[in-house]
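>>> Below: sequence and its predicted model.
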Amino acid sequence: MLGATVPAHERRAKFRELLAGDSIVQFPGAINPINAQIIEQTGFEGVYISGGAFSAAMGLPDIGLTTLSEVAAHGRNIARVTNLPTFIDADTGWGEAMNVARTVQEFEDAGISGMHLEDQVNPKRCGHLDGKEVVSVQEMSKRISAAVGGRRDENFVICARTDARAGEGLDKAIDRARAYADAGADMIFPEAMKDLSEFEKFASAVDVPILANMTEFGKSELFTTEQLANAGVKLVIYPVTTLRIAMGAIKRGLETIRAEGTQESLVDGMQTRADLYETIDYAAYNSFDTDIFNFSQEGHR
């Protein structure tokens, strides 16, 4: 009731434990708090908070228009309701080195378990679009060092994303990954890989875990967790999947209502009132209210 029962520092420790484990783990993207609750109740190991999904939900393109305060508030709302580790998209860190350090601390204060920084220039572009530009290895290494220096909880995971595959080629992207790990990155996020062998080459090149972004309509095939695990991947994220599922269903539903003049034919596919109440633990709120607000004026006049 009211939120997570597992403290933020324990969720961060759990994130570290998952990354050090033998099994691949899955973090679906949550577009809002109830989405995170459903992810937890479905049995996933963690929750991803996508910058692309958040910007789309605000009616904006994924080009760095959302602010640190907006993203931190969004992340806080999601982290508040789940006992799972939460992993958030920090884009390019919202500024120079000191800004990046502040970004880490804002996310720590929001209860987030880890974040990833990318090596794109500002304004950034979606990772699966063409025309991306990256900063120098030295500049990105400074971003990572600043993030590590700003961290107060050693278990807060700092992941380095490289978008260099498209513009500089695989070998140079791998060289960047090595440099980023040397700068202190706890995990590497190689964006827009073309096949499993590319993931495998990254995993073999660095001594930190590798992340795979399984986003739809992108440059990577939608590989299974078994395929990715065999390629050496430790963490899989599904950034915009739940947004796309929801928006597709909403659009079809609205078209049906417009055409038929009623939502009657849609009811069987909806979340029921009972399921909604179970998801948000409505009964616990009712019990709390009944137990606490039982004061009577009788005998106190």
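Ah, there it is.
>>> From here on, just use CA atoms for contacts and neighbour counts.
Noted.
>>> And the top helix by length along the chain, what's buried?
Counting residues, the longest helix in the chain under DSSP state H turns out to be helix 241-260. Neighbour counts over helix 241-260 (16 or more other Cα atoms under 10 Å) mark 241-243, 253, 256 as buried.
>>> cool, stretch 85-96 as well?
So for stretch 85-96, counting by 16+ other Cα under 10 Å, buried means 85-94.
>>> Would you mind pulling the contact partners of it?
In this structure, residues lying in contact with stretch 85-96 by Cα atoms under 8 Å, 6 or more residues apart in numbering are 11-12, 14-15, 45-51, 64, 67-68, 75, 79, 99-100, 103, 112-122, 124, 143.
>>> 6 Å instead?
Contacts of stretch 85-96 from elsewhere in the structure, counted by Cα atoms under 6 Å, 6 or more residues apart in numbering, are 11, 15, 46-51, 100, 112-118.
>>> take the one below as the second:
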Amino acid sequence: MLYSTTSAAEKRSAFRADLASGRLLRYPGAFNPLSARLIQRAGFEGVYVSGAVLAADLGLPDIGLTTLTEVAGRSQQIARMTDLPALVDADTGFGEPMNVARTVQALEDAGVAGLHLEDQVNPKRCGHLDGKEVVDRDTAVRRISAAVTARRDPNFVIAARTDARGVLGMTEAVERARAYQDAGADLIFPEAMAGASEFERIRSAVDVPILANMTEFGKSELLSTSTLESLGVNLVIYPVTLLRLAMRAAEDGLTTIADQGGQAELLDRMQHRRELYDLVDYAGYGTFDSSVHDFRV
């Protein structure tokens, strides 16, 4: 049957060990629970749950309109589908430091391996758009400190994202990275780095692992995994890639149906029914159902 056979505690322990391994971890963004299964089958090291993707899935812009309940619920659905660790975008923590503490515990309960918190003001914006603002450094540090204090599983990873580079400059981004490490962050996420040299500056500034966001159509150069590994990056996320691919395929399919009057020309571009059934373990559910329900007197 289709559910994770690895406990949340085991996933968190694995995430910790992976971050300390020295190899680059690749975390594509899952746009729904089933896509998390595809990520695992494709041989990636983990799954990312993007706030931008969750907002888009709800038909909302990425400006802090989603709630903790929505994020925790979708995170739990995704985590249950895969044996891989899941890292979740928790935006600004959904409020003040006390809210941040609750966010950490809610996402622990959802079974994910870690989260990241950012230093933007509320309402936040996509990290690759102009016009965003960041809170003062002390406020951001209090968010991280609250998260570290609130976690119950010491292996639950607290990542600190700074958006300061696009607002206050690279020097402030470096200083914030150091401050967040000192506050207890396990992983530093410098958002909207322009290129390799800026990742090098962050890498030289902190001793904890660092994360690179390789999102399309943003402010960052799309660097290869070999380049990122050579820079000392420990984890790379591809947050919106699968959603963008799926939405373009759906749009093209709908255009074909409208223009051609049917979907016959699209069959070779579809996942076959047998492939879908295999992915959702149709046979396994049938076997289980027969073993507990079908019987003879």
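In hand now; what should we look at? As the structure is a prediction and not an experimental result, all values here were calculated from the model.
>>> which of the buried residues of helix 241-260 of structure 1 lies closest to N213 of structure 1?
Taking Cα to Cα as the measure, T241 is the one of the buried residues of helix 241-260 of structure 1 closest to N213 of structure 1, at 11.1 Å.
>>> Identify the residue nearest the geometric centre of structure 2.
The structure's structure 2 has its C-alpha centroid closest to Y48; by Cα atoms, centre = their mean the separation is 2.6 Å.
>>> Check the gap between that one and G253 of structure 2 for me.
Summarising the geometry, the distance separating Y48 of structure 2 from G253 of structure 2, computed by Cα to Cα, to the nearest Å, is 27 Å.
>>> outside of stretch 188-195 of structure 2, which residues touch it?
Counting by Cα under 6 Å, 6+ apart, the neighbours of stretch 188-195 of structure 2 from elsewhere in the structure are 128, 159-163, 210-211, 219-221.
>>> so which two of these are the farthest from each other?
Maximum pairwise distance in the contacts of stretch 188-195 of structure 2, criterion Cα to Cα, is 22.0 Å, between A159 and E221.
>>> Settle it for me: which of the two has more neighbours?
Under the neighbour definition other Cα atoms under 10 Å, A159 of structure 2 and E221 were set side by side, and A159 has more, 29 against 16.
>>> Among the buried residues of stretch 85-96 of structure 1, name the ones in helices.
Secondary structure assignment (DSSP H) places none of the buried residues of stretch 85-96 of structure 1 within helices.
>>> Put together TSV for those, with distance to T225 of structure 1 on each row.
Below are these laid out as TSV (distance: Cα to Cα, whole Å):
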residue	distance to T225 of structure 1
P85	19
T86	19
F87	18
I88	21
D89	21
A90	25
D91	25
T92	28
G93	29
W94	32
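>>> Go through those and say which is closest to M187 of structure 1.
Nearest to M187 of structure 1 out of the buried residues of stretch 85-96 of structure 1 is F87 (Cα to Cα; 11.9 Å).
>>> Walking through the stretch 101-250 of structure 2, point out its strands one by one.
Remark: strands assigned in the stretch 101-250 of structure 2 by DSSP state E, counting those that start in this stretch are 114-118, 157-162, 187-190, 211-213, 235-238.
>>> so of those strands, which one's packed in deepest?
Comparing the strands of the stretch 101-250 of structure 2 by mean neighbour count (mean count of other Cα atoms under 10 Å), strand 157-162 comes out on top with a mean of 28.
>>> helices or strands up against that one?
Strand 157-162 of structure 2 makes packing contacts with strand 114-118, strand 187-190 when contacts are defined by 3 or more Cα pairs under 6 Å, 6 or more residues apart in numbering; DSSP states H and E.
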